[in-house]
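Q: Please find the sequence and the predicted model below.
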Amino acid sequence: MSLKEKCSNPMTILVVFLIVTIVALLTTFIIIRSGDQEITVVVQPLVAATTVTYDTVPVDQKNISNIQKVCRSPECAILSYQLLNFRDESVNPCDDFYKHSCGKFIEHSTQESQFSRKDLILNRLIKEFVMKTKKSSSKSEQVMIDFNSVCGRYQDPENYEKMEHLAYKDLLKDIYQMGGWPMMNDGLWKSIDLSKLIYQIGRLDEKKEYINLGLFTFDFSSTRKFYIDINEHNVTSDFGSFEKLCKVAGLKCDKKDYEERIKEILEFQGKLQKLDSLLNSTSNRTITNFLILTYFQYTTYQLRSFVNDACERQLLKFFPRASYRIFARNHFNKENLQAVSNLVNDFKKGYIEMFEESTWIHEETKKKAIEKVEKMEKMIGYPEEMEKPGALDATFETINFTKNSSAHEILSEISRHGIQQFMDFVSSDTIPDLSRLELKTNAYYSPKENMLVVLLPFIDDPFMDYSFPKYAQIATAGALISHEIGHGFDSKSIKYNWKGEKEKWMEKEDLKEYKKRVECLILQYDKYEDPDLGRVMNGTKNRYELLADDLGAEVAWRAFKKSEAESDEKIFGFEDYPLDKLFFHLKALKMCSGRSQPYWITSNHPTHSFRVNGVLSNMKQFAEAFNCPVGSPMNPETKCEIF
């Protein structure tokens, strides 16, 4: 509230009036009481260099020191709030540490988890930016503004039919440029130029990981290599969208004939694994129908998403790099980048130390494992090349649409531009890989590049801040980053060497023991009884995450013990709390979520409760910190250890 608003508040005026009245009454009372007494005023000369001394109150210097060592940043205040309010102290930490740390999370959040809450905030930040910015000198920003304008009009019920008609009209125009579609029975299709048609229907998938060319795909997987795979696109019968196209073309399409053509296409699709012989034995008409149908169905799916998905979500989906740039420029504290880079270096040292101290792997295996860690690359936030002014905008110079373009024109242009970016990257050794930059709360490890990627939202509030004490940085976002490094040694990535090439670098005897230890984690998860879902987990499906969790926790603890935590700033409310215990509370904090949902049964990730209880029950350091008796849920007699 402004000063003007405060002064005009009726309650403020009343309070001021009462204070003035009371002061006046007291003054009058004093004058009346002193009226009968002679008042003598004594004036003394001012003496130069007079020294005035005051009594002082002894100060406890130790307490001042403690106060000065409490982290006072807003981010630390939020961290303190979460630690104090998410926990349920009625639950014994040795029985269920997840509930002990997160039992009251649901009382303080409307979102399923802190990750989903962060993603929602990201959506809103991008929406706010494009809504308030009408014109921008940045090419990437202007593209997003124009897209949002068209999306908004498309989702307006009053404009929908007109906008859809324009989109289908442009789609029909593209199909005619492909030579026509036999299924439409309009007499325009004559023959097929297979190479040209495959080029014309090429499109970038939603995840921007491969180019779909109808019969096959180019899979890039974020490397300069690409793989050709047989297309597994599932053709479906969608007569409704086909009928709309016919209507725009001024045709009356027969449903029975449409279904006959679909049947032919499905038979063709089922034989795609034998592509060479299939092309020679199949009519050009059926091949054309198949290729254009896959293109048509994907395009109409995108048009439906244009209506059903919130515009801000589509902005993040279609313009991940531009959205990333907006977040980095307007909402991210770059001081976090160096803090996280330092953490990664600490964790790499921890992994090397863990391998050196392992009692069961042979020296040659240790050497290869350490080499993989030492040469693991990292991308924290974004490539260095993106720091240059205009670096991202330069990649948008070739994308062309305006706020007057149709939805189909825009989606086609986005796909064309994306394919061009991919091909430029694959054919060059100097163009940076921007495909990793997505505005998501995520970090990941790429085995084919032996690279750790940490995205900006993952190292932002509430997961990380440079103002956090070092031990808090390690236990929160740090522990999750340590987990991602651990993926370099999970059951899938263990097959790749430090160059990202497939190699059996573990000694046979070591590999056998390794698999035995991974099996311990699998069985442990199979037997886990989730408080919401019961005992329905599949450890085999989750084995990669289980192992990364286990390794990540071990190495994060090592980094914590080397961080000189005792001399670091305290977190408010935990000034006298043992730091070993606080480390585990901080680690559990980022896994706090609502009730486990049924989708966790088929998810590749373990439930959040297991990622706390299961992982920490394998750590003797946890049992020692909380003095958990042997045989208690959080200190089982049998523990799983990897390296």
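A: It's in.
Q: going forward, measure contacts between C-alpha atoms and count neighbours the same way
A: Will do.
Q: Now for the residue nearest the centre of the chain: which residues touch it?
A: Geometric centre of the chain, nearest residue: residue 441, 1.8 Å, by C-alpha atoms, centre = their mean. Residues in contact with residue 441 (C-alpha atoms under 8 Å, 6 or more residues apart in numbering) are 115, 118, 119, 455, 456, 457, 458.
Q: Just the buried ones from these?
A: Buried subset of the contacts of residue 441 (neighbour count, 16 or more other C-alpha atoms under 10 Å): 115, 118, 119, 455, 456, 457, 458.
Q: now the third one: how far from residue 141?
A: Residue 119 sits 20 Å away from residue 141 when distances are taken as C-alpha to C-alpha, to the nearest Å.
Q: Over to the second one?
A: As for residue 118, its distance to residue 141 is 22 Å (criterion: C-alpha to C-alpha).
Q: residue boundaries of the helices in the stretch 101-250 of the chain?
A: Remark: helices assigned in the stretch 101-250 of the chain by DSSP state H, counting those that start in this stretch are 114-132, 139-154, 160-177, 194-201, 239-249.
Q: Buried deepest among those, which one?
A: Most buried of the helices of the stretch 101-250 of the chain by mean neighbour count (mean count of other C-alpha atoms under 10 Å) is helix 139-154; its value is a mean of 21.
Q: Quick check: which helices or strands does that one pack against?
A: Judged by 3 or more C-alpha pairs under 8 Å, 6 or more residues apart in numbering; DSSP states H and E, helix 139-154 is in contact with helix 114-132, helix 160-177, helix 284-308, helix 311-318, helix 320-330, helix 391-394, helix 407-426.
Q: Can you point out the buried residues in the helix or strand containing residue 524?
A: Secondary structure from DSSP states H and E places residue 524 in helix 508-526. Residues of helix 508-526 classed as buried by neighbour count (16+ other C-alpha under 10 Å): 511, 513-514, 517-526.
Q: Now the element after that helix, going C-ward?
A: Helices and strands here follow DSSP H and E; after helix 508-526, the next one along the chain is helix 543-561.
Q: ok and that next one relative to helix 508-526, angle-wise?
A: Going by axes from the mean of the first three to the mean of the last three C-alpha atoms, to 10 degrees, helix 543-561 is angled at 100 degrees with respect to helix 508-526.
Q: contact partners of helix 543-561?
A: Helix 543-561 is contacted by residues 346-347, 350-351, 354, 471, 474-475, 478-487, 489-492, 518, 521-522, 539, 583, 604-606, 611, 615-616, 618-619, 641-642 when judged by C-alpha under 8 Å, 6+ apart.
Q: okay, pairing it with this:
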Amino acid sequence: MTPTKLLGRLVGIFVITTIVFIILYGVEKTRKTITTENRTLPLATTTDDVCFTPYCVKAANYLIESIDETVEPCEDFFHFACGTWIKNTRIPDDVSAQSPFNLLRTQLYYNVIDEADIEATGVDPILSLVNTELGGWPILQGSSWSSSTFDLSNLFLKLRKYAYNIIYRIGQSDLALGQKQYYANETNITIAYRQLIRELAMALGNDTSMIDQDVNDIFEFEKNISKYHWTDDEQRARYDETVRTTFNNLSLTFNTTFDFTDYVRRSYLLGNVTLQDTDVVAISEIEYLNNVSLILQRASPRTIQNYMVWRFILSRTSDMPQHIRIIRQRFDRIFRGTNTERPRTARCGSFVNRILGFAVSKLYIKKYFDENAFNESLEMINNIRDAFIEMLQGSTWMDVESKTKAIEKAKSIDQHIGYPDYLASDNNTKLDKDYAEYTFNSSYIRNILKLLEIFAKENFQLLRKPVDKKDWDEYSAPSVVNAFYDPSTNRISFPAGILQIPFFNKDAPKYLNYGGIGYVIGHEVTHGFDDTGRQFDKDGNRIPWWTEETIKKFNERKTCIINQYSNYTVTQIDMQADGNLTQGEDIADNGGLRGAFFAYQKWAANNKNVDKRLPGLQKYSSEQLFFINYAYNWCIKMTNAYAVNRLRIDVHSLDQFRVTGPTSNFDEFDRAFGCTPGQGNSRKDKCSVW
């Protein structure tokens, strides 16, 4: 299959008329001058050490348009580095926050789909599936819905066919509102959520005789489930409670009136996989599973049916006609702080990239990826890994045995950079095989449902596929703008999508690259030694490999990080951060910044007078610009709703704390900017794990 034919296959999936890729460094925005009316920047006495390449001019522009020199960097480095950017940035109506990182993601590709077809198709395909496969949605049928044919196991199974894990996985599933805190008290969000259920039901059906009671029952049912839902930090703290058993002993481990063993067995048959008695099963959140099973046992069939189908309907609102999406948007305005729906082009692009990432990547890398990125990234990875090993060697709290094993693990870290080799080949045999079933010629929504079926089946089939630690994971497709660490393979991954401005450019001074993608590399390396990663050895086995004394010292240092970040207040919404929730990412942020900086220092010592300064920013040293570019990548402007959601749900700290936290702990930052410990951006008692 040629790339043109491969693209044609993608086009057929969504009745797409055009796919146009827009890459940041392929988009030339109208440039502003280096100097601005309200700022006079010092000029160097000589231009010999100033970089005037097109890239340096571009980098100088975006940093000058971000820095606010009225703010003292030692007092508030985030607003020093991002203040002007924040003042001049408008949050688009369709998103709840804007940042350079988000801009990079949305500019990766753009496609146009047939909106007229979606409107013409309407909601009939969804309602047909609900009625013929799921047993109907009682809220639409009033008193005419009968529980005589209700079959809980069959309902779970039918939803699993379309990749839905509602209530159950082999562990807990998710909640519609994300976290249990949202259900604890009556708020504008819970009111809006019930209104969303009611309005969608009104829009999809005509019988309103029981709608109010059904809405309340759906909400109360989910509220009861939420009481037993484990938060992310609870899951992290109770990770040791995961039970591993064999499939034939599953019923002994999880003994409820609901036949969980039969459900799991029949689920895997959807992927033509027959479970053996000796297959190993890992069950998490058993306490949740037992309690929720009791809730299911006591609830009426109507309530269960209403809730399960409601969650399915909710997840598919974005694929329905505009009048349905408008209803959803009214809720999102309250819950997420967005004023309009995200463009269908962007949503479709995200979906295509998630489901068909490697096919999309084939086209992307052929046209846009710079091969120099691979070699330079590999060099940086090796330099930063060496810097991290030196940090390990300099550790005063690890005993010799644990330190030796930690160094062995760091040396053993594997890496994926850019894309798998087969995508660069003209031979498309592997892509043809991987996407053999991905041929569609129906309406948009029907094609979506078929994709979900394929996605579910492929997930089940993973159980019998041989494990190849060199394989690229589906979540790290080359076109993804992100980076990853996998503790089970001890591997870091940097897809091609993130190897671009402002994180990386082959023509950039190294202080910008090390402050950008270098920090990202250091962050992912450090994940191998955070509160979760440190539980896996160099081969990815989750076994004890540190001494108890070293674990104790690690936990003491980790506690310092937790307390530091828990004391941060988001003044915009007057809420405290949760250091327990974000501890793993905070450890990685702190270690990543240190590792990248030390690696850059070593590179600069061996390559004197190579890096030149940026025009208009000559007053800043290369080390200062390292930190400034690091901070720039976390500039953000957000709605209140977005900030609340991030604080409650995200394991990453809010972006301003990802700047102030690591820099305030770093002596080298103080030295670079002349800060005195005790100033706003310099802690006296610095926290350091690595």
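A: Yes, it's here. Keep in mind the model is a prediction, meaning the values are calculated, not measured.
Q: returning to what we had before: among the helices of the stretch 101-250 of the first structure, which comes closest to residue 33 of the first structure?
A: helix 114-132 (65.9 Å; C-alpha to C-alpha).
Q: Quick check: which helices or strands does that closest one pack against?
A: Taking 3+ C-alpha pairs under 8 Å, 6+ apart as the contact cut, helix 114-132 of the first structure packs with helix 139-154, helix 311-318, helix 320-330.
Q: could I get those helices as a markdown table with distance to residue 73 of the first structure?
A: Output for these, formatted as a markdown table (distance: least, C-alpha to C-alpha, whole Å):
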| stretch | distance to residue 73 of the first structure |
| --- | --- |
| helix 139-154 | 32 |
| helix 311-318 | 30 |
| helix 320-330 | 20 |
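Q: For residue 300 of the first structure, find the nearest of those helices.
A: helix 139-154 (14.0 Å).
Q: residues in contact with residue 632 of the first structure?
A: Listed by C-alpha under 8 Å, 6+ apart, the contact set of residue 632 of the first structure reads 94, 95.
Q: Leaving out chain neighbours, which residue sits closest to residue 538 of the second structure?
A: Excluding the flanking residues, the one nearest residue 538 of the second structure by C-alpha to C-alpha, 6 or more residues apart in numbering is residue 409, at 4.2 Å.
Q: Tell me how many other residues crowd that neighbour.
A: Look at residue 409 of the second structure: counted by other C-alpha atoms under 10 Å, it has 21 neighbours.
Q: From residue 402 of the second structure, how far off is it?
A: Going from residue 409 of the second structure to residue 402 of the second structure by C-alpha to C-alpha gives 11 Å.
Q: what do you get for residue 98 of the second structure?
A: In this view, residue 98 of the second structure and residue 402 of the second structure are 42 Å apart by C-alpha to C-alpha.
Q: and if you look at residue 362 of the second structure?
A: According to C-alpha to C-alpha, residue 362 of the second structure and residue 402 of the second structure sit 42 Å apart.
Q: and these two? which has more neighbours close in?
A: Using other C-alpha under 10 Å as the criterion, residue 362 of the second structure and residue 402 rank with residue 362 on top: 24 against 17.
Q: if we can go back for a sec, switch the helices of the stretch 101-250 of the first structure over to a markdown table; also include distance to residue 499 of the first structure.
A: Supplementary listing: these in a markdown table, determined by distance: least, C-alpha to C-alpha, whole Å:
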| stretch | distance to residue 499 of the first structure |
| --- | --- |
| helix 114-132 | 32 |
| helix 139-154 | 34 |
| helix 160-177 | 43 |
| helix 194-201 | 33 |
| helix 239-249 | 48 |
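Q: Between those helices, which one is closest to residue 414 of the first structure.
A: Nearest to residue 414 of the first structure, of all the helices of the stretch 101-250 of the first structure, is helix 139-154, at 10.2 Å by C-alpha to C-alpha.
Q: how far is that closest one from where the chain is centred?
A: In terms of C-alpha atoms, centre = their mean, to the nearest Å, the centre of helix 139-154 of the first structure is found 24 Å from the chain centre.
Q: any idea of the angle it forms with helix 160-177?
A: Going by the same axes, to 10 degrees, helix 139-154 of the first structure makes 120 degrees with helix 160-177.
Q: quick one, helix 139-154 of the first structure and helix 284-308 angle?
A: 90 degrees.
Q: and the gap between residue 123 of the first structure and residue 619 of the first structure?
A: From residue 123 of the first structure to residue 619 of the first structure the distance is 38 Å (C-alpha to C-alpha).
Q: oh, I was asking about residue 178 of the first structure
A: From residue 178 of the first structure to residue 619 of the first structure the distance is 62 Å (C-alpha to C-alpha).
Q: With residue 214 of the first structure instead?
A: Note on residue 214 of the first structure: its distance to residue 619 of the first structure, by C-alpha to C-alpha, is 50 Å.
Q: cool, residue 526 of the first structure as well?
A: From residue 526 of the first structure to residue 619 of the first structure the distance is 19 Å (C-alpha to C-alpha).
Q: Kindly report the same for residue 590 of the first structure.
A: Distance from residue 590 of the first structure to residue 619 of the first structure, counting by C-alpha to C-alpha: 18 Å.
Q: Kindly report the same for residue 173 of the first structure.
A: Where residue 619 of the first structure is concerned, residue 173 of the first structure sits at a distance of 64 Å (C-alpha to C-alpha).
Q: Helices of the stretch 401-550 of the second structure, start to end?
A: Using DSSP H, counting those that start in this stretch, the helices of the stretch 401-550 of the second structure run over 429-434, 444-461, 510-513, 519-527, 548-566.
Q: What helices and strands are in contact with the shortest one?
A: Spelled out, that is helix 510-513 of the second structure. Packed against helix 510-513 of the second structure by the contact rule (3+ C-alpha pairs under 8 Å, 6+ apart) you find helix 622-632.
Q: Please name the nearest non-neighbouring residue to the residue mapped onto residue 346 of the second structure from the first structure.
A: Aligning on TM-score structural alignment places residue 346 of the second structure opposite residue 313 in the first structure. Spatial nearest neighbour of residue 313 of the first structure, excluding adjacent residues (C-alpha to C-alpha, 6+ apart): residue 123 at 6.2 Å.
Q: wait, the one you found sits on residue 310?
A: No - counting by C-alpha atoms under 8 Å, residue 123 of the first structure does not reach residue 310; the two are 9.4 Å apart.
Q: ok, residue 562 of the first structure - how many residues close by?
A: 11.
Q: In the second structure, what residue corresponds to it?
A: Mapped onto the second structure by TM-score structural alignment, residue 562 of the first structure lines up with residue 602.
Q: With residue 639 of the second structure as the reference, measure out to residue 88 of the second structure.
A: Separation of residue 88 of the second structure from residue 639 of the second structure (C-alpha to C-alpha): 15 Å.
Q: This completes my enquiry, with thanks.
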